[in-house]
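**Student:** Next come a sequence and a model predicted from it.
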Amino acid sequence: MKTLIALIGFLSLTACTGGLKTQRLQVQHFDKQGHRGCRGLMPENTIPAMLHAIDLGVTTLETDAVITQDQQVLLSHEPFFNHEITTKPDGSLVTEAEEKNLNLYRMNYAEIKTYDVGQRPHPRFPKQQRMAVHKPLLADMIDAVETYCRNNQKPLPQYNIETKSQPATDDQYHPQPAAFVELVVGVIKTKNITERVIIQSFDPRTLQYLHEKYPSIKTALLVEDNDPKPFALQLRDLGFIPAIYSPAHTLVTPLLVKQCRDAAVGLVPWTVNDAVRIKELKQMGVTGVITDYPNLFKGL
């Protein structure tokens, strides 16, 4: 296990960080990440959203993964049908009271495809284009993006895939971490895109399993805006140094930028929907930004 003496020094945590393994991220450009494709402009986590994000010049497609009853990896932010965006097969609207009973982990993909997630106007994203569209499988999204890029002479993107899990809902809304990771890795290996994949999570268990079993796959630690733990303690608790540290953008400070740079960790905050703030963060030295509006990257 590689000991990071320089990192231990600047973190001032010699006793608890010695021996951490690290992933090195080779930052060659400012990483323009489209959140759920381009949620502000197109229905989130759908193939049209991903293709439009490609047209807007993103370098990374950020998305979310859940698992279906028939063990398929599905793009969805929630492990159920969100009432804000979902229309039932009979044309009626999913209500907030019933959404969590529409558990994707208890539904086969053939049934999931019959629900629409693009025709309802989004209450928080008025610019989002409305269309008939369903939640796609990760494999189908990758196929569509790779084909689109090759046919249109576009650079092939990275994929930043979040494992949507937490201990409280194991075996209720998703499988245990090891099974979850194996299903996701199975897709990315089949599609031969491993070198262009980042797996991110707020759940350290999936990242820890991934790092031990598949250390060559890049990982990103997501951090909530109300998380009080500093950078050093986050890494200590994770048990290794990920390729990317991905906090809420309100947590970014000059000190955090320096800590990430010194640790050779990419710093990619979320979710930044203001052009001025994106430029400010870039000037501070973050290595990328996640936004619902990839059109804001124009001119960067």
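**Tutor:** Thanks, I have the structure now. Residues are numbered from 1 along each chain as shown.
**Student:** going forward, measure contacts between C-alpha atoms and count neighbours the same way
**Tutor:** Will do.
**Student:** The nearest residue to Leu41 once chain neighbours are set aside: how many residues sit nearby?
**Tutor:** Spatial nearest neighbour of Leu41, excluding adjacent residues (Cα to Cα, 6 or more residues apart in numbering): Gln128 at 4.0 Å. Neighbourhood size, Gln128 [other Cα atoms under 10 Å]: 21.
**Student:** Use this one as the comparison:
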Amino acid sequence: MKKLSKKLLLSGLAALTIYSGFNNIDISTTYAKVNYDVFDLEAHRGGRDVRPENTLYSYAYAIELGATSIECDMQLTKDGKIVMSHNPILNSDITRDENGNYIENNKYDIRLMTVDELKKFDVGVMDPNCGEYYDLHGKTQFTYDAKIPTLEELMQLIQSYGDKNIVSNIETISYPDPASAGYKNNADPKKFVEVFNNIVKKI
């Protein structure tokens, strides 16, 4: 993956375009110098409108682009591991099975699955037939064979770039409210935090 100079960044709309899309912007010509002391370039889900969200590809792209922080999301698996995913249920718009078919909606709950089971799915290609979601986020997205990464894999990726200044804005996705749609199978919050803390302490 070719590295970009940290002196080259997107122009004034950088944060907004990474967050919400590159649909109308030619990123090959919209670079500018940014003062890192006063400006935080945060890549939402790693920059999901350019690379598959919450994958090592999107996180690496954000770092190479010059992002100063990476926003991402965590789920706790059945075997007590943390994986990077915004939704607790595998998203049928971006997830394919081992045969390359897009999965059934609301069928696979990450919190009831092991990491090994999750690694069988591919989340690197958005379904072009998923409607508005594809129109908003998929048209400009590069495609890859991508697996759901673990938190350790994300931390190792950041370390591999030798960049100690990258801030990780990591969301602990939890649904403690019984009225919430995600309440069923919600991970125990205390265990979630303990697992996260143990991983961070080892890094």
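**Tutor:** Nice, thanks for sending it over. Keep in mind the model is a prediction, meaning the values are calculated, not measured.
**Student:** List the TM-score for the superposed pair.
**Tutor:** Here the TM-score for the pair of chains, by TM-score structural alignment, normalised by the length of structure 2, is 0.72; 157 aligned residues with a Cα RMSD of 1.8 Å.
**Student:** thinking again about what came up before, run a quick check on the residue nearest to Leu41 of structure 1 versus Glu44, I expect a contact.
**Tutor:** No: with contact defined as Cα atoms under 8 Å, Gln128 of structure 1 does not reach Glu44; the gap is 9.0 Å.
**Student:** Over in structure 1, tell me which residue corresponds to Val195 of structure 2.
**Tutor:** Using TM-score structural alignment as the criterion, the counterpart of Val195 of structure 2 in structure 1 is Leu183.
**Student:** hang on, the earlier thing: can you tell me what the residue nearest to Leu41 of structure 1 aligns to in structure 2?
**Tutor:** Under TM-score structural alignment, Gln128 of structure 1 pairs with Gln141 in structure 2.
**Student:** Can you classify its match as helix, strand or coil?
**Tutor:** Recorded secondary structure, Gln141 of structure 2: coil (DSSP: H, G, I helix; E, B strand; the rest coil).
**Student:** Please name the residues that touch it.
**Tutor:** Gln141 of structure 2 is in contact with Arg48, Asp49, Val50, Arg51, Pro52, counting by Cα atoms under 8 Å, 6 or more residues apart in numbering.
**Student:** Would you map the strands across structure 1?
**Tutor:** Under the criterion DSSP state E, structure 1 contains strands at 21-22, 31-35, 60-67, 73-75, 158-163, 197-201, 218-223, 240-241, 244-247, 266-267, 288-291.
**Student:** Present those as JSON lines; the columns should include mean neighbour count and distance to Thr114 of structure 1.
**Tutor:** Converted to JSON lines, those look like this (neighbours: other Cα atoms under 10 Å; distance: least, Cα to Cα, whole Å):
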{"stretch": "strand 21-22", "mean neighbour count": "18", "distance to Thr114 of structure 1": "43"}
{"stretch": "strand 31-35", "mean neighbour count": "27", "distance to Thr114 of structure 1": "24"}
{"stretch": "strand 60-67", "mean neighbour count": "26", "distance to Thr114 of structure 1": "17"}
{"stretch": "strand 73-75", "mean neighbour count": "26", "distance to Thr114 of structure 1": "14"}
{"stretch": "strand 158-163", "mean neighbour count": "23", "distance to Thr114 of structure 1": "24"}
{"stretch": "strand 197-201", "mean neighbour count": "23", "distance to Thr114 of structure 1": "28"}
{"stretch": "strand 218-223", "mean neighbour count": "24", "distance to Thr114 of structure 1": "32"}
{"stretch": "strand 240-241", "mean neighbour count": "23", "distance to Thr114 of structure 1": "41"}
{"stretch": "strand 244-247", "mean neighbour count": "24", "distance to Thr114 of structure 1": "34"}
{"stretch": "strand 266-267", "mean neighbour count": "26", "distance to Thr114 of structure 1": "38"}
{"stretch": "strand 288-291", "mean neighbour count": "26", "distance to Thr114 of structure 1": "29"}
